[in-house]
Structures are given as C-alpha cells and as structure tokens.
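*Asks:* Below: sequence and its predicted model.
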Amino acid sequence: MASAPNANLPLFYKSLQPLNSNQHGNFSARTTDKAPWLANEHAVPLTVEEFPLAQRHFPIIFSSGENPVPLALMGLNEGVNTFFDAEGTMTRECYVPAYARRYPFLLAKLQADSDQLSLCFDPSSGLVGEFEDGQALFTDGQPSEATQNVLKFNENFEQAGMKTKAFIDELKKHDLLMDGEVSISREGQQPFIYRGFSMVNQEKLKEVRGDVLRQWNQSGLLTLVTCHLISLDLMREIFSRQLSMGKGPVAQEAETAGA
C-alpha cells in the first residue's frame, strides 16, 4: 500500500538546483491553483504537527521498513488519488500536507560531509524561472521577502521533521509498530486485503507502563497515537470513493499493493 519516499531524490522532485542570486537573480516564483505533482500520488509524508488536522481527512499510516515515516493516504492503491484529479485540481476539500505545499522548494545538503542546508528548487516544476509574473526571488541581489518566507516555511518543516523522528523513535523504542492489514468487504465478493504499511499495535499499547503513558500524555505523544488510530476508520471511506471513481481494485491488486 505504501512505501517510503525515494532515498535518492525526494518524492515529487525530478531534479534539484540550489537557489542563488548569481544564477537566479531575475527569477520569480509563480503561485498555482493546481498541484500536478500530487495527481498520481496516493501517499504523502506527514509531520506529527499535522496529525490533528490530517486525521479529519486521511488515514494516517506509517511506511514499512526500518525507517518508517508517517503518511497521509489520499488513495489506497498506487497511482490513485481521491482528492486531486489527473491535472492536479483539488476535487474534494482537504488539508494539504506541508510536504506537498513546500514544492518546488526544499532544504538540502549540498555536501555530504556538511550539516548545512541550502534552499533548493526543482527547475522542472515550471513554477520558478524568468517570468514576467510571479513574485521576485531576489531584490538588488538579496533574497526578497517572498524568498525569506519560503525559507522560513522550509526551516519550520525541517524542525517538524525532527519532532516526527523523535516520535517514531519512541514508538520503535517500545516496539509499538507492527505490520498493518486492513480487510474491506463488499457484499457478495471476496474481501479486499490491504497490506504493505505499518500501524500502532493496540494490544502492545495497552501494556505500556502507566508512568510512560502519563509522560506521553503530558508531551502530547498519546494524542498523536490517538489521531493515527482514529484516522484508520477513513480507509473504508477512501475505498468507497475509489469505487465511485471507477478505480476500485481487484482482489489480487489489493493484496499486493505497495508490496
């Protein structure tokens, strides 16, 4: 059902280029009411700060593997998005994850041996370039207010990413993540089985010591776990929406999705 973003190049990004005044002094950034980069994506990374809003719209799951990340499920099958059409137009009102809103920008390391992050962009996005319209990225050779806002947004995203890692580390420390499986039945048909993701093991959650639970309650971690568990009920709603779109899976496809 879901896999972690590509390790070589982040999800959505086809290429990356560091933003600088020498090369991009005359560049502007366009706004858009379409997000074609979301059109065929069924799972988008989330930060823990987004759980309370996201859980109202999407099932929140975790990718499988050694380094799980939280994901908002916009569809249950690869290539199916029930909130955005093929052109990237939102067809159903929903919360848009910060990971998607930061595109085409992001902070990235330019050198493997350095922890310094630089503001980069995807030149293939069509949203950054020498345009007559849009917001200028530089003024008199210095980052414009628009660029400073983009930088701040991305810095906040990185900070939220560190909080998210700490949350995942705590779940792993207490061995609370397990292989997920959801069975969705339709009358007169074999159930559709979705696997290939991780979720919190509720039985093990019940065994966590009281002092740890109190600490989690005070830190807000318990609220995040609750958001995740409650959101899983939305899988059936997403499934029904796929059927109404004519993109319902066959049983074999459902069993192997994201494997």
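*Replies:* Yep, it's here.
*Asks:* make it CA atoms for all contacts and neighbour counts henceforth
*Replies:* OK.
*Asks:* A108 is in contact with D115, correct?
*Replies:* No. At 9.3 Å, D115 does not count as touching A108 under the criterion of C-alpha atoms under 8 Å.
*Asks:* Please say which of the two ends up with more neighbours.
*Replies:* Ranked by neighbour count (other C-alpha atoms under 10 Å), D115 and A108 place A108 first, with 16 against 10.
*Asks:* Double-check that the more buried one belongs to a strand.
*Replies:* Yes. The assignment for A108 is a strand, going by DSSP: H, G, I helix; E, B strand; the rest coil.
*Asks:* What distance do you get for it to L117?
*Replies:* 5 Å (C-alpha to C-alpha, to the nearest Å).
*Asks:* With G220 instead?
*Replies:* Taking C-alpha to C-alpha, one finds G220 at 29 Å from L117.
*Asks:* who has more neighbours, these two?
*Replies:* Ranked by neighbour count (other C-alpha under 10 Å), G220 and L117 place L117 first, with 15 against 11.
*Asks:* burial of G134, as a residue count?
*Replies:* Using other C-alpha under 10 Å, G134 has 16 neighbouring residues.
*Asks:* ok, now the one 3 residues further on?
*Replies:* Using other C-alpha under 10 Å as the criterion, L137 is surrounded by 25 other residues.
*Asks:* Comparison target, given below:
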Amino acid sequence: MSLLPLFYRAVVPLDRDHHRAMHLARPQRFGFARTSHLVPAVLDEFGPACRHLPILFVPESHGPTPVFLTGLVPGRCALVDEAGAWSGRYLPAYLRRYPFILGESGEAAPLVCLDDSSEAIRREPDAADPSGYAPLFQDDGGDTPLLQERVRLVVEYAEAARRTAAFGRTLQDLGLLRAVTVQGRDPDTGESHALHGGLGVDEAGLAALPDEGLLRLHREGGLAAVHAHLVSLQAVADFTVAFAAPEPTDPAPTCRQSAAA
C-alpha cells in the first residue's frame, strides 16, 4: 500500500505461521492516536456516539467523510492520557480495530491485515507484565477468541465504511452540507481556538428538502444518521468543558454554520 490509512505505518497480511507467536496488548492503549484531533467515523456509530463526540464531515476526493472531533487543537487528541488510555465516554470503532485492518484481495474470503510496526503487538508477552498481552493464536494454530473478535470487527467496519461513503455522497448530491466552524478554548493555555474546514448538515436546507430528497435519505437509511449528527453538534459545549474545565465566566464553545457550501 502506498497511501496508508491514518495511524497505520506498515500494513501486512495476517499470517498464521509468521504471526503465530504474536501477542496483543491488553487492555488496549491508544498512544498512537495522540497526535490527531480527528478520528474517522462510520454510519453505525452516529447513534451511540452522538451525545459524547461531535461528528463532522471533511471533504475528500471520493466525497464527504464523517469524523469524530477528539480535540480542539489541531494535531492533539484530548482524550488520550499520558498512559495511552482512552478517557472519553465513547471509543470509536476505528481505534478499537487497530492494529488490524481489512486489506484488498481478489479472493472470496476477506484479507485481514495488521500494522506490523504497532507497539500494541509483540512476539512474546512482557516478562514484567505477562498478563498485559494476550495471544492471537492458540497452541494448535487456531484463532483465539480475541483474534476472532478483532477479525469480526474489521469485517463489520469495512462493510459500514462502504455504507458511510454512500451516505456522504448522498448528502453532497442533496446539497445539505455547509461549512462549520467549531470554537473552543485550549485546555492547557486557555487560548481560544477556531477549527475550520469541517462540514455539517444545514438544518434550514434539511427542512426545505423536497419530498423526494427526504424519501431518498429515508430509503438509504440516512435520515436517523442526519439527526444524530445534528445532536452531536449540540454536544460541542459538553465535549469542550470535559477537556478545558473553563471558569464559570467563560463563554460556552459554539459550533457555527456558515452560508458557504
């Protein structure tokens, strides 16, 4: 792969022989996500996550792509602590599946891959903390329940990603997306920040959508996701306070939509 997805550096197919002795860190750590304030999201997550993480869209060549906002300062995730533990109330599936990912294959069976450079995997468990790593394969070479669960997650994620891409293109076709600015306060310096470049559903445009457009959204399973996305934008203030704990006199952070497409 020449262009690797976010956080992945050395993706190789999972090999039952080559990776037989591999162990996976337990509990999972997320230090690899510390340098990103955005994490990809899929349609299936909008409902469970909407009251905990703001959901925005970013413009991509293949269409608008949803992301979770996980920090107010570009390049810094505010939900990963110094030990690499996730402190948020919802853990995105994109992070849960790491270091595994589904590769492209001409075969009928899915090609499960992993990031061979990840610190989450090692050939032998840590001698100082043997309970902190769990094996991927059983002694007879069969998959452990842990690996089975991870394979199931990456397959389900890939299927959800395809539906999500179609959903983004539908929103674009219907002209529902507008530029969004998220405003908030830096949790460390107290300085105000404004994040630009995101997109959100325009509520006025949604209300004015012709019946055929609403029917298309409903038929494609996107109407509930739109409402969940709008709910998530209302949660920006709670999300920011959780990071910054501003003084009572501080203005609440806002999420403002512009009229520009």
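*Replies:* Here it is on my side, so go on. Keep in mind it's a predicted model, so treat the numbers as computed, not measured.
*Asks:* TM value for the aligned chains?
*Replies:* Scored against TM-score structural alignment, normalised by the length of the first structure, the superposed chains reach a TM-score of 0.78; 233 aligned residues with a C-alpha RMSD of 2.9 Å.
*Asks:* Tell me where the stretch 1-150 of the second structure has strands.
*Replies:* Secondary structure of the stretch 1-150 of the second structure (DSSP state E, counting those that start in this stretch): strands at 11-13, 23-25, 38-40, 55-58, 65-69, 100-103, 111-115, 121-122, 133-135.
*Asks:* Need the winner for burial among the ones you listed.
*Replies:* Highest mean neighbour count of the strands of the stretch 1-150 of the second structure: strand 55-58, a mean of 25 (counted as mean count of other C-alpha atoms under 10 Å).
*Asks:* re earlier: the strands of the stretch 1-150 of the second structure: which one's closest to Y94 of the second structure?
*Replies:* strand 38-40 (6.4 Å; C-alpha to C-alpha).
*Asks:* Where does that closest one end up in the first structure?
*Replies:* Matched against the first structure by TM-score structural alignment, strand 38-40 of the second structure falls on residues 43-45.
*Asks:* ok so, going back, with distance to G197 of the second structure added, can I get the strands of the stretch 1-150 of the second structure in TSV?
*Replies:* What follows is these, written out as TSV (distance: least, C-alpha to C-alpha, whole Å):
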stretch	distance to G197 of the second structure
strand 11-13	29
strand 23-25	35
strand 38-40	12
strand 55-58	7
strand 65-69	12
strand 100-103	27
strand 111-115	29
strand 121-122	35
strand 133-135	39
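*Asks:* Just the helices from the stretch 1-150 of the second structure, written as ranges.
*Replies:* Applying DSSP state H, counting those that start in this stretch to the stretch 1-150 of the second structure gives helices spanning 46-49, 93-97, 145-173.
*Asks:* do you know which of the ones you listed lies nearest P5 of the second structure?
*Replies:* Of the helices of the stretch 1-150 of the second structure, the one closest to P5 of the second structure (C-alpha to C-alpha) turns out to be helix 93-97, at 10.4 Å.
*Asks:* Check the offset of the closest one from the chain's centre.
*Replies:* 7 Å (C-alpha atoms, centre = their mean, to the nearest Å).
*Asks:* cool, and stretch 21-32 of the second structure?
*Replies:* Offset of stretch 21-32 of the second structure from its chain centre (C-alpha atoms, centre = their mean): 18 Å.
*Asks:* Buried residues, that stretch. List them.
*Replies:* 21-25, 28-32 (16 or more other C-alpha atoms under 10 Å).
*Asks:* Translate R101 of the first structure into the numbering of the second structure.
*Replies:* So R101 of the first structure corresponds to R96, using TM-score structural alignment.
*Asks:* any shared contact partners between A108 and L117 of the first structure?
*Replies:* Common contact partners of A108 of the first structure and L117 (C-alpha atoms under 8 Å, 6 or more residues apart in numbering): none.
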